[in-house]
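Trainee: have a look; sequence and predicted model below, questions after that.
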Amino acid sequence: MAAPRKYPDELRERAIRLALEARRDPTTRTGALKRIGGQLGINPETLRNWVVQAEIDAGDRPGTSTDDAVRLAELEKEVRELRRANELFSVAA
């Protein structure tokens, strides 16, 4: 089970939007994540991770999207369950 989220989704979305806008403008790019994180009470490294994942999800950066990661986790769980069931069948036979 995942840990509860420390930040509300609305704050997360707003912070990502502000960071992406600030990073597009060369005059505000330097220190944007630290500045925005400080204003919103978010650790800059946490904000950086959110922005990177948002860029991956948008297709602007290579990596595993959130949807793909969820689907992969579901498939891995299914494989574990099937292997366990096969193991039980082979022991019983």
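Mentor: Received, thanks. Please read all numbers here as calculations on a predicted model, not as lab measurements.
Trainee: can we go C-alpha only for contacts and neighbour counts from here?
Mentor: Fine.
Trainee: distance of the spatially most central residue of the chain from V91?
Mentor: Centroid check for the chain by C-alpha atoms, centre = their mean gives Q53 as the closest residue, at 5.0 Å. According to C-alpha to C-alpha, to the nearest Å, Q53 and V91 sit 44 Å apart.
Trainee: so what does the one helix or strand A19 maps to touch, helix or strand wise?
Mentor: Using DSSP states H and E, A19 sits in helix 9-24. Identification of packing neighbours for helix 9-24 by 3 or more C-alpha pairs under 8 Å, 6 or more residues apart in numbering; DSSP states H and E yields helix 26-29, helix 32-40, helix 44-58.
Trainee: the structure to be compared is supplied as follows:
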Amino acid sequence: MDTEIAGLKVPLGGGSHVAEASVVHDRAQSRCSASSDRFRSIAEVARDLGLNDGLLGRWVADERRRLGAASQTGQEPLTAAERDELARLRRQVAEQEKDIAFLKKASAYFAANHQR
């Protein structure tokens, strides 16, 4: 079952809600960055996109913070793909840190039992 949000078919049910939200967010972000949308209110753009204006307002605030932080450091802001990759890598590092902690405990256990 699909629905159309922000001019994009989004699968509903049986899929990842995070992925669905990400698709809608990326589509809304690209629409909001169009020059004609810069002079419209968040409520007006949200209505056109079929989104809640509070949600779109949070996305706009997040985007402004992201761009502001990048301009303060003199760097280019990360793209959506780069942010996704960064999040994936952070999850991977966290998982590997858990594995390392487990292996340290296991090796200490076997080392203690081997010497008896």
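Mentor: All right, it came through fine. Just so you know, these numbers come straight off a predicted model, no measurement behind them.
Trainee: still on that earlier bit, pull the distance from the helix holding A19 of the first structure to the chain's centre.
Mentor: Distance of helix 9-24 of the first structure from the chain centroid (C-alpha atoms, centre = their mean, to the nearest Å) equals 14 Å.
Trainee: what does stretch 48-64 of the second structure give?
Mentor: 14 Å.
Trainee: check which residues of that stretch are buried.
Mentor: Within stretch 48-64 of the second structure, the residues that qualify as buried are 49, 51, 53, 56-57, 59-60, counting by 16 or more other C-alpha atoms under 10 Å.
Trainee: ok, stretch 30-39 of the second structure next?
Mentor: Quick answer for stretch 30-39 of the second structure (16+ other C-alpha under 10 Å): 31-32.
Trainee: figure out the length between the terminal residues of it.
Mentor: End-to-end distance (C-alpha to C-alpha), stretch 30-39 of the second structure: 15 Å.
Trainee: outside of that stretch, which residues touch it?
Mentor: V45 (C-alpha atoms under 8 Å, 6 or more residues apart in numbering).
Trainee: and the aligned residue in the second structure for A15 of the first structure, how many neighbours does it have?
Mentor: Under the alignment (TM-score structural alignment), A15 of the first structure maps onto A28 of the second structure. If you count neighbours by other C-alpha atoms under 10 Å, A28 of the second structure ends up with 23.
Trainee: what's near enough to touch the aligned partner of T46 of the first structure in the second structure?
Mentor: Structural alignment (TM-score structural alignment) places T46 of the first structure against L55 in the second structure. If you count contacts by C-alpha under 8 Å, 6+ apart, L55 of the second structure has none.
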